[in-house]
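>>> no FASTA, just this:
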């Protein structure tokens, strides 16, 4: 009788280990879905929006930089990643395109 009891106990243990394996795979799958929808997808969406912003810049656009400067684009270098930004009539600076965070509506500088 003890041999039969051991045989039944071995089968029961094997069935629970298969169920445990499926549960672990499901948990990993849920974690990967969470990672994709809450981390990877929003980050790639922001990068795509920033790339579209950089390609749409033109001379005369009023922009806001990441440092808080507001100015008008005076010159865009075709071969480099730098632009000349006119802060007022006398002051202009050269910055990288990457530091532009937003394109402002026309007339924003005069309303300030």
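Perfect, I can see it now. All values derive from a computational prediction rather than experimental measurement.
>>> okay, CA-based contacts and neighbour counts for the rest of this
Fine.
>>> Could you check stretch 39-55 and say which residues are buried?
By 16 or more other C-alpha atoms under 10 Å, the buried positions in stretch 39-55 come out as 50, 53-54.
>>> What of stretch 67-80?
70-74, 76.
>>> Please identify which two of the residues you listed are farthest apart in space.
Greatest spatial distance among those (C-alpha to C-alpha): 70 and 76, at 16.3 Å.
>>> if we can go back for a sec, generate a markdown table for the buried residues of stretch 39-55, with distance to residue 80 and secondary structure as supplementary columns.
A markdown table is the format used below for the buried residues of stretch 39-55 (distance: C-alpha to C-alpha, whole Å; DSSP: H, G, I helix; E, B strand; the rest coil):
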| residue | distance to residue 80 | secondary structure |
| --- | --- | --- |
| 50 | 17 | helix |
| 53 | 16 | helix |
| 54 | 12 | helix |
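>>> take the one below as the second:
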């Protein structure tokens, strides 16, 4: 009339253990394709933009300041906000390049 505990535990089997992980695997796959992968692509595009930064570019910093790049060093750039007002910013804090200058012909 009553099932013994040992008999009831054996009913799940090995297939039940794998089936319980399938939703977890699906959630991870969905998170990867909807969140992680697009973010990695955006980071790569930002790195390319920062590496291509050159003198004369009109930029927007992460703080919302608009200016013109005067000098580009290894990890930082000097941006002129107004005539005679220059600030040094870390290159990775440049959020957008509004207008690019053409490279000088050699």
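Arrived safely, thanks for sending. No experiment lies behind these values; they were computed from the predicted model shown.
>>> can the buried residues of stretch 39-55 of structure 1 go into CSV with extra columns for distance to residue 14 of structure 1?
CSV is the format used below for the buried residues of stretch 39-55 of structure 1 (distance: C-alpha to C-alpha, whole Å):
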residue, distance to residue 14 of structure 1
50, 53
53, 57
54, 58
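>>> Tell me which residues touch the counterpart of residue 66 of structure 1 in structure 2, please.
Counting by TM-score structural alignment, residue 66 of structure 1 corresponds to residue 62 in structure 2. Counting by C-alpha atoms under 8 Å, 6 or more residues apart in numbering, residue 62 of structure 2 makes contact with 93-95.
>>> Please, which helix or strand holds the spatially most central residue of structure 2?
With distances taken as C-alpha atoms, centre = their mean, residue 43 lies nearest the centre of structure 2, 3.5 Å away. Residue 43 of structure 2 is part of helix 37-51 when elements are defined by DSSP states H and E.
>>> Over in structure 1, find the residue span that helix aligns onto.
On structure 1, the counterpart of helix 37-51 of structure 2 by TM-score structural alignment is residues 41-55.
>>> How far off centre is that stretch?
Taking C-alpha atoms, centre = their mean, to the nearest Å, one finds the center of stretch 41-55 of structure 1 at 7 Å from the center of the full chain.
>>> Would you map the helices across structure 1?
Taking DSSP state H, the helices of structure 1 run over residues 2-35, 41-55, 108-111.
>>> Tell me which residue of structure 1 lines up with residue 77 of structure 2.
That one, residue 77 of structure 2, aligns with residue 83 by TM-score structural alignment.
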